[in-house]
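[1] build me a model from this:
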Amino acid sequence: MRKYLFYVLTSVVMLSLASCSATKFVPEGAYLLDEIKIRTDNKDIKPSSLRMYVRQSPNTKWFSLIKTQLYIYNLSGRDSTRWGNRFLRKIGDAPVIYNMDEARKAQEEMVKAVHNMGFMGGSVHCSTKTKKKKLKLYYDVTAGKPYIVNSLAYDIHDPQIATYLQNDSLRSLLKKGMLLDVNVLDAERQRIADYLLRNGYYKFNKDYIGYTADTVSNTYLVDLTLHLNLHKAHVNDSAKVHKQYTINKVSFVTDYDVLQSSGLSSININDSVHYKNYPIYYRDKLYLRPKVLTESLSFAPGDLYNERRVQQTYSNFGRLSALKYTNIRFVETQVGDSTKLNGYIMLTKSKHKSVTFEVEGTNSAGDLGAAASVSFQNRNLFRGSETFMIKFRGAYEVISGLQAGYSNNNYTEYGVESSINFPNFLFPFLSSDYKRKIRATTELGVQYNYQLRPEFSRTMASASWSYKWTSRQKVQHRIDLIDIAFLYLPWKSKRFEEDYINKGQNNIFRYNYQNRLIIRMGYNYNYNSAGGSLLNNTIASNSYSVRFNIESAGNIMYAISKAAGIHQNSDGEYAILGIPYAQYLKGEFDFAKNIRIDYRNSFAFHAGVGIAVPYANAKTIPFEKQYFSGGANSVRGWGVRDLGPGNFAGDGNLLNQSGDIKFDASIEYRSRLFWKFQGAAFVDAGNIWTIRSYANQPGGVFKFNKFYKQIAVAYGLGLRLDLDFFILRFDGGMKAINPVYESGRDRYPIAYPKFSRDFAFHFAVGYPF
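    Prediction:
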């Protein structure tokens, strides 16, 4: 503990010394830009909306508190030829020197932005405050009285477009009484353009739309008129109404090389077929069935051009793993003054077959081992972009800490799993049109795993049938139509049975070390407001996600057992072919939100609850479906599966620290540090509980008048290495409130910390939420 405090105090002293020389490299007569503040006198003008116009930003702060990188830079000497000085300057940040010209340009741009918001008389005053060689910069925004839209008029000389806009008027962003906000006016231009592009106006864009705004004399009221200009192919041409285009024919080119010329005449094709009046051109062999191509289209000959359906077609072909790229081109037919378009779907083939080898080290509660796997994947098994995968895996581990009476200390595992994913919705008795609308993928999977431990041998086999689909790019659905898992234990050590199973009081052990059948179905809903964007939403954007999952098992089998009059076994369970089956209902809800402070700092919140209820044919939840607390993705002041249930202190037995109810909540302050490193400060809370009271889990049962006193709390710091394609995470957590104790010093380690007792280190891949 003393060593820990020594390191903390040393770091504080070093930073304090560095802060004394924050202006070490600021030239005479110049100032370090220490802080920028934007203040407004109108709540409709948010300072954050004007921050983008600031041209200079002060040196960045870690966790919005300390300008660590500036201090690191200032630790360097003035001799830039020395290696140590160059290194410190490279990893640090040079001081930002205040530039008056940049400040004035930012002021001018803010004035324009305020005017564009409808405050035409608004102004921005720039002022500074200096202390020694540091400067604080202030932008004070005076909004003035806003200009309000008094009346709306439309100047549209294209009768058909005028009819379209009249029918769509309820979606208009323009309203009487609104502020004369240029941003809203431009958004309405884009909305109209998008709407017309969905209704055949292939050549339309927002530049055909403009506005005039006339102010009523001596008032702040504006008469606004929207103008939609007629079409001109060239400047000197006469104006004409905009043309609506229809699709003439659609052709497929399946061997398009993106590195070659995009001209159709330069594409190397050798043969073609016609399927339902769709020409399909290919080079040597058609690698996709024609039906797969045509069913991926969202438009057809004779349809009005629709930009939304074009984008949907892109999405449909993007789901086909047999393809690497898709490019859709439209060419006007060269027959007179035609309004017909020929569509060309240009497809680039992906690599269909691959073999992957993986080697990994394992660490199970301190026991070291190794595992290796080899997998084969075919992304076009039946020429319909079906993805087939088969994977073989083997693992070996040396187990320590076993008592006498076991024949060996080795753990071996062998397994094989296979799956096939179809890019369409497979279900009998459904029409092709209905299946095309859903756009779901179907996955069939099987798995077999054999484990040999000193205590027992275990075989697990499973088969599943599920569907996945995405809607609006933000919502993901998954339906597990059926998932059958069989757990078989052909051998158990006599010592293991005597020590754990035959004691009579450990129901969880007895239940989870018997042959068991689990037949379940479930539904999973996942919403992410960031959609499919590849942003690092931890820092870059405000976003939130919602996840909901529900599953049940054993209900159909229980109904069949009751109807068939099957007799129960000695444990009061129904069995199929002598194998008892699990029956439970499980539901989970999870919410996470990210709030961006600036481009380097953000807050992240997370809360999750779950409950699993065994009933009818089961008294306990299967081990794989139980909840655990503690670890890198839970309350990080405790080790993996080392917390709970309730105020149970644990007895070293993993199965005894499991539960049926879960609660987790976290808050993190995340900050970019330097290079690819990010830092985090966090507070976690949570625990697990059981629904029933078990003798081997004293204090673990959930009670409404006690559960809130049994919520554990932890705090800590984390370091993350962002390697773009994945993130390595290192978190150190300290216990703050320990629910094992009801009162006293041990309950509040935040006030009486002991490093060896309260600290837990975690290494993980990816963010905790």
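[2] make it CA atoms for all contacts and neighbour counts henceforth
    Fine.
[3] nearest spatial neighbour of residue 300, chain-adjacent residues omitted?
    Among residues not flanking residue 300 along the chain, residue 247 sits closest, at 6.8 Å (CA to CA, 6 or more residues apart in numbering).
[4] nearest residue to residue 462 in space, please, no chain neighbours.
    Excluding the flanking residues, the one nearest residue 462 by CA to CA, 6+ apart is residue 485, at 4.1 Å.
[5] same deal with residue 46?
    Among residues not flanking residue 46 along the chain, residue 40 sits closest, at 7.3 Å (CA to CA, 6+ apart).
[6] contacts only, for that neighbour.
    Residues near residue 40 by CA atoms under 8 Å, 6 or more residues apart in numbering: 46-47, 140-143.
[7] quick one: it from residue 222, how far?
    Here the distance between residue 40 and residue 222 works out to 24 Å (CA to CA, to the nearest Å).
[8] ok, residue 353 next?
    65 Å.
[9] which one is the most centrally placed residue in the chain nearest to, not counting chain neighbours?
    Geometric centre of the chain, nearest residue: residue 528, 6.3 Å, by CA atoms, centre = their mean. Closest residue to residue 528 apart from its sequence neighbours, by CA to CA, 6+ apart: residue 545 at 4.3 Å.
[10] picking up where we left off before, the residue nearest to residue 300 sits in which helix or strand?
    strand 246-253 (DSSP states H and E).
[11] neighbouring contacts of that strand?
    200, 278-282, 300-305, 339-347.
[12] before we compare anything, build this one as well:
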Amino acid sequence: MGLLLYSCDSVRRVPKSQQLLTKNEFVVNGKKENTEELEKLMVKQPNSDLLGYRLRLNLYNLANPNPDSTFKAKFTGKPQKYERLARLLSKKQVARLGKSFYYLGIHETLKKLGEPPVLIDQKSIDKSQLRLKGHYFNKGFFNAKISAQIDTAGKKKASVKYTVETKEAYILDSLTQQIASPVLDSMFQASKQESALKSGRQFNSNDFDAEKVRLNTLFRNNGVFYFQQNYIKFDIDTVDTGHKAHADMVIEDYTFRVGDSSFTKPFKIFKVSEVNIFTDATLGRNRENIKDSITYNGFNLYAYQKQKYRPKAITDAVFIAPGTTFADWRTTVTSRYLSNLRVFNYPTIQYQEDPKDPTGQSLIANIFLVPRKKYSFGASLDVTHSNIQDFGLAGSTSVTIRNVFNGAETLE
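    Below you'll find the model as predicted:
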């Protein structure tokens, strides 16, 4: 109880002239708004508590900050005490005693389990104000004003009060587009009603992020293999607009490099012309070493040793088929289904342009499968308790056999 009371002095490890942060307060447009969303924006947050008690802080306070010095101080000016202990143990053992759990380990453990005091400093407050400014800016309050004040709350304790004046929010007005590639422009126009950006709605950066994700998904699921989200850019104009924001979406053509030179060309829609499945890619990915191959329903299956799987068992789990339009969802579902067979490790799926297509709009899909071990063994031990038996142990073992009948089956 004495130790507990001793550690309950929460400012015990707070240096002079500094203050422990007890609370962050937020006043938005004259009203208190202490939400978790705003608290998470703070560079520094008060020490954690359990039902109001700062357990981890007090555990940290229990620890000796300098246990080495404390141990050495036991013998300062007392050479006879050290000599007696050295004769009883030895000088090496005395040194080890200072590193023991009793003198050092317990304090290191308390520090690890505990939490150092969170101290108030102006630099962190300034950074927190910038985060609040950015937070409200992203919600359309471009002219928000943020101020902070330190309120002393007792000996070496204080809270920080952040005051926010949001001012008038900006509203999305006109929405325009500059899409260089006709293929992309056509897809956008056809799905325009599904846009996350709506004229007349309050500006919110999350809506712009959602629109980027939507368009990236739309394009890549409809054959635009080389498209990436970073091609989508927004120019926002708020100059002399009367709290209205004009948004112009810009999507430029595909940029690529050849040697040291950069080139651009319109995005194209790609189709899959060929699907190659390497069923034992553990041995490498060099086609020159292939020993066995078979074509089944348009799929090419290759093996570096003798083919061990019935083709249908593999191709039924592949949703990337010759003649289909490239789509990210096909890649994702194929990976999932092949993994669910539990015969292979997570597959690797790669695409490359088909050099045989003069239009440059065909892809070759290469699927590399690494088989798991044919046999695997497992064991478990369970502790049981019931009305009949107070205590008992139950052990079990398991055996998994993969590709039992060459159909990618799993027998357990």
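[13] output the residue interval of the second structure matched by stretch 410-428 of the first structure.
    Using TM-score structural alignment, none of the residues of the second structure align to stretch 410-428 of the first structure.
[14] stretch 324-332 of the first structure too?
    With TM-score structural alignment applied, stretch 324-332 of the first structure matches the range 345-353 in the second structure.
[15] coming back round to it: quick check: which element contains the residue nearest to residue 528 of the first structure?
    Counting by DSSP H and E, residue 545 of the first structure is part of strand 543-553.
[16] could you find the closest non-adjacent residue to residue 353 of the second structure?
    residue 363 (4.5 Å).
[17] that neighbour -> the first structure?
    Checking TM-score structural alignment: residue 363 of the second structure goes with residue 341.
[18] tell me if its match really is in a strand.
    Yes: the assignment for residue 341 of the first structure (DSSP: H, G, I helix; E, B strand; the rest coil) places it in a strand.
[19] among residue 353 and residue 222 of the first structure, which residue is more densely surrounded?
    Remark: of residue 353 of the first structure and residue 222, residue 222 carries more neighbours, 22 against 15, as counted by other CA atoms under 10 Å.
[20] quick one: the more buried one and residue 152 touch, right?
    No: using CA atoms under 8 Å, residue 222 of the first structure makes no contact with residue 152, being 9.0 Å away.
[21] gap between residue 58 of the second structure and residue 47 of the second structure?
    Residue 58 of the second structure is 10 Å from residue 47 of the second structure, by CA to CA.
[22] still on that earlier bit, so what does the residue nearest to residue 300 of the first structure match up with in the second structure?
    Checking TM-score structural alignment: residue 247 of the first structure goes with residue 272.
[23] how many neighbours does that match have?
    23.
[24] mind checking how far it is from residue 129 of the second structure?
    52 Å.
[25] isn't the match of residue 363 of the second structure up against residue 331?
    Yes: the pair residue 341 of the first structure / residue 331 is scored as a contact, 5.5 Å apart, by CA under 8 Å.
[26] more neighbours, those two?
    Taking neighbours as other CA under 10 Å, residue 341 of the first structure and residue 331 compare with residue 341 leading, 23 against 12.
[27] check contacts around that one.
    Counted by CA under 8 Å, 6+ apart, residue 341 of the first structure has contacts 245-249, 330-333.
[28] just the buried subset of these, please.
    Buried subset of the contacts of residue 341 of the first structure (neighbour count, 16 or more other CA atoms under 10 Å): 245-249, 330, 332.
[29] ok, which pair from these is furthest apart?
    Using CA to CA, the two most remote members of those are 245 and 249, lying 12.2 Å apart.
[30] between the contacts of residue 40 of the first structure, which is nearest residue 312 of the first structure?
    Taking CA to CA as the measure, residue 46 is the one of the contacts of residue 40 of the first structure closest to residue 312 of the first structure, at 36.7 Å.
[31] what's the spacing between that closest one and residue 141 of the first structure?
    10 Å.
[32] the two: which is more packed in?
    Using other CA under 10 Å as the criterion, residue 46 of the first structure and residue 141 rank with residue 141 on top: 23 against 13.
[33] so residue 193 of the first structure makes contact with residue 204?
    Yes: proximity of residue 193 of the first structure to residue 204 meets the contact threshold set by CA under 8 Å, at 6.5 Å.
[34] of those two, who's got more company?
    More neighbours surround residue 193 than the other of residue 193 of the first structure and residue 204, with 21 against 18 (other CA under 10 Å).
[35] re earlier: so what does the residue nearest to residue 46 of the first structure match up with in the second structure?
    Under the alignment by TM-score structural alignment, residue 40 of the first structure pairs with residue 28 in the second structure.
[36] the longest strand seen in the first structure aligns to what range in the second structure?
    Taking DSSP state E as the criterion, the first structure has its longest strand at strand 475-492. Using TM-score structural alignment, strand 475-492 of the first structure lines up with nothing in the second structure.
[37] and that strand, what does it pack onto?
    strand 456-471, strand 516-528 (3 or more CA pairs under 8 Å, 6 or more residues apart in numbering; DSSP states H and E).
[38] so the last one corresponds to what in the second structure?
    Strand 516-528 of the first structure falls opposite no residue of the second structure when the two are matched by TM-score structural alignment.
[39] tell me the angle that strand makes with strand 543-553.
    160 degrees (axes from the mean of the first three to the mean of the last three CA atoms, to 10 degrees).
[40] can you pull the buried residues of strand 516-528 of the first structure?
    516-524, 526-528.
[41] go on, stretch 155-166 of the second structure?
    156-166.
[42] try stretch 48-64 of the first structure
    For stretch 48-64 of the first structure, burial by neighbour count (16+ other CA under 10 Å) applies to 50-51, 54, 58-63.
[43] and which of those residues is nearest to residue 112 of the first structure?
    residue 50 (10.4 Å).
[44] and that closest one, what helix or strand is that in?
    Assigned by DSSP H and E, residue 50 of the first structure falls within helix 47-50.
[45] show me what the next helix or strand after that helix is in contact with.
    Per DSSP H and E, the first helix or strand lying C-terminal to helix 47-50 of the first structure is helix 68-74. Residues outside helix 68-74 of the first structure that contact it (CA under 8 Å, 6+ apart) are 15, 18-19, 21-22, 24-25, 59-62, 88-95, 674.
[46] state the distance from the corresponding residue of the second structure for residue 71 of the first structure to residue 115 of the second structure.
    Matched across to the second structure, residue 71 of the first structure falls on residue 58, judged by TM-score structural alignment. Taking CA to CA as the measure, residue 58 of the second structure falls 8 Å from residue 115 of the second structure.
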